[in-house]
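Novice: build me a model:
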Amino acid sequence: MSNPPGLRDSKKAATRLMISNVATGLFLERGFENVSIDEIALEAGVARKTVFNYFPRKEDLVFDREDEGRELVRQAIAARGEQPPVLVFQALMRALVDEQHPMFRINRRPIQFWSAVADSPALTIRARELQGTLADDLAAILADALGRPHTDPEARLAASMLMGTLVVAYGEALRAFRTKRKVGEALAGVMERGFAGVNAALAGTPYVEREATPKPPRTSRSR
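Specialist: Model (predicted):
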């Protein structure tokens, strides 16, 4: 008998995570350019084809959490009720920081990871590409929430400012860790300043303010 869909999906997710963890360990130890797909497959105990089935590009073995981030944002905005989508996004980011989600957890591992990225031209280029892609995806999610086209300039402005805020805030948190400053304060300080700028730029739009409930039309009374 074949495995039920839920079990198959769980096994696939576990295999994908295992391959990614093996690859990341090798990259941190020896450098991205110095590790081949064949070596990753051998270390992970899988076929070379299996690695490519899960990760079409070698760089994807390094940046493998963006889908999780997109899904968290989609779920939060889908359940937003009457709350403006940008404010929902900001609340989600604050919650992820407070709960020390891996996306915002700052310790020696992320320091090593981003140092490896900085040392690799290919990974540096891919990181910049992903930042643009994620901003485009966020703009589409925000626009969809209000029934607007994906080209809506207000959605694109909001998304680019939000992504820029997170990138700068995360970078400041890494620097705070290296210099033994309070990481949480460094991260939150930049993030809140950036969020305030987004809210000011989008003031008067339904991205940051609730849409006014239309009043029922007045009816004239006959005398």
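Novice: please count neighbours and contacts with C-alpha atoms only from this point.
Specialist: Will do.
Novice: what number of residues lie near the residue nearest to Ala118 when sequence neighbours are not counted?
Specialist: Spatial nearest neighbour of Ala118, chain neighbours left out: Thr124 (5.9 Å); criterion: CA to CA, 6 or more residues apart in numbering. Other residues within reach of Thr124, judged by other CA atoms under 10 Å, total 15.
Novice: figure out the helix or strand that Thr124 lives in.
Specialist: Assessed by DSSP states H and E, Thr124 sits inside helix 121-145.
Novice: which ones are touching the residue nearest to the spatial centre of the chain?
Specialist: Residue closest to the mean C-alpha point of the chain, counted by CA atoms, centre = their mean, is Gly69 at 3.9 Å. Contact analysis of Gly69 by CA atoms under 8 Å, 6 or more residues apart in numbering lists nothing.
Novice: what about it, which helix or strand?
Specialist: Judged by DSSP H and E, Gly69 forms part of helix 66-78.
Novice: now do that helix against helix 121-145, angle only.
Specialist: If you take axes from the mean of the first three to the mean of the last three CA atoms, to 10 degrees, helix 66-78 sits at 20 degrees to helix 121-145.
Novice: could you list the buried residues of the strand or helix carrying Glu185?
Specialist: For Glu185, the element it lies in under DSSP H and E is helix 183-201. For helix 183-201, burial by neighbour count (16 or more other CA atoms under 10 Å) applies to 183-184, 186-188, 190-192, 194-195, 197-199.
Novice: before we compare anything, build this one as well:
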Amino acid sequence: MTTDTLGLREQKKLETRQLISDQATRLFIERGFEETTIADIAHAARVAKKTVTNYFARKEDLALDHHEQFVASLANVVASRAPGQSALAALREAFLEAARQQNPVAGFAGLPFTRMIEQSPTLVARLRDLHEQREQALAAVLRAETNAVDDDITPDAVGAQLGAAHRVLFQQIQRLTLEGLPGDEVAERVTASALRVFDLLHPSLGDYAIRPRP
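Specialist: Here you go, the predicted model:
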């Protein structure tokens, strides 16, 4: 099998996955997450039910399609911070940029999608779980970056504080979106909130996990 053939096959898989995700999102918004079945999604995407479950192990993953990126987001920011930059400074900079771009991973999902999540107890619970996973992933990177010993609770405590800060900001974005505010105004308000939140954390965490300069 040629490299071109492999490339076409992978492209086809990506296209099928995106088609399923798009159809699922449309149905979830139109009918509600709880009311939409895997069979409904398969029919809309013109694929077998097994194809849907092969691409998405959980129904919730069809709605929260970027869950892996979300869970890894804070850890990735800290792992790639610049020399001389602390974990807090890197996360502050990254969040302000995400707000400027109105990045969906930061919570800028638009009114229909945000309302769909808010009306589904299953998705609310899943999102809570993803926030916890993101916090744990961040703590793991902080532990590695600071060479903390196994019984040092500091990385876990710092990860919890930084994770909670992002969770509060995420929830504010959702709340303002549900109030019907346009994206630009949501971004402006949450930016002001983020500056306040990160300033509150700076006295205790401003010098934590500063990446050494070469």
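Novice: one step back: so how far does the helix or strand just after the helix holding Gly69 of the first structure sit from its counterpart in the second structure?
Specialist: As assigned by DSSP H and E, the chain's next helix or strand after helix 66-78 of the first structure is helix 85-98. Compared with the second structure after the fit, helix 85-98 of the first structure shows a mean deviation of 2.0 Å (mean CA distance after the TM-score superposition for the first structure).
Novice: what is the following helix or strand past helix 85-98 of the first structure packed up against?
Specialist: Following helix 85-98 of the first structure in sequence order, the next helix or strand is helix 108-119 (DSSP H and E). Identification of packing neighbours for helix 108-119 of the first structure by 3 or more CA pairs under 8 Å, 6 or more residues apart in numbering; DSSP states H and E yields helix 5-30, helix 121-145.
Novice: need the residues that contact the last one.
Specialist: When contacts are taken as CA under 8 Å, 6+ apart, the neighbours of helix 121-145 of the first structure outside the stretch itself are 32, 59, 63, 66, 70, 74, 77-78, 85-86, 117-118, 149-152, 155-160, 163, 207.
Novice: now it: how far from the chain's centre is it?
Specialist: 9 Å (CA atoms, centre = their mean, to the nearest Å).
Novice: flag every buried residue along it.
Specialist: For helix 121-145 of the first structure, a neighbour-count test (16+ other CA under 10 Å) marks 123, 126-127, 131-132, 134-145 as buried.
Novice: do the longest one as well
Specialist: Taking 16+ other CA under 10 Å as the basis for neighbour counts, the residues of helix 5-30 of the first structure that come out buried are Thr15, Arg16, Leu17, Ile19, Ser20, Asn21, Val22, Ala23, Thr24, Leu26, Phe27, Leu28.
Novice: from those residues, pick the one nearest Arg109 of the first structure.
Specialist: Leu28 (9.4 Å; CA to CA).
Novice: ok, and the closest non-adjacent residue to that closest one?
Specialist: Using CA to CA, 6+ apart, the closest residue to Leu28 of the first structure is Ala116 (6.2 Å).
Novice: now check the second structure for the residue matching the one you found.
Specialist: Following TM-score structural alignment, the counterpart assigned to Ala116 of the first structure within the second structure is Met116.
Novice: that match and Glu179 of the second structure, how far apart?
Specialist: 14 Å (CA to CA, to the nearest Å).
Novice: neighbour count winner among the two?
Specialist: Remark: of Met116 of the second structure and Glu179, Met116 carries more neighbours, 20 against 11, as counted by other CA under 10 Å.
Novice: now do the contacts for the more buried one.
Specialist: Phe28, Ile29, Gly32, Phe33.
Novice: and the third one, what pairs with it in the first structure?
Specialist: Yep, that's Gly32 of the second structure we're talking about. Per TM-score structural alignment, Gly32 of the second structure is aligned with Gly31.
Novice: not counting sequence-adjacent ones, nearest residue to that match?
Specialist: With sequence-adjacent residues excluded and distances taken as CA to CA, 6+ apart, Gly31 of the first structure is closest to Ala116, at 6.6 Å.
Novice: repeat for Phe63 of the first structure
Specialist: Nearest non-adjacent residue to Phe63 of the first structure (CA to CA, 6+ apart): Ala127, at 7.9 Å.
Novice: now do the contacts for the counterpart of Leu187 of the first structure in the second structure.
Specialist: Taking TM-score structural alignment, the alignment pairs Leu187 of the first structure with Val190 from the second structure. Residues near Val190 of the second structure by CA under 8 Å, 6+ apart: Ala99, Leu169, Gln172, Ile173.
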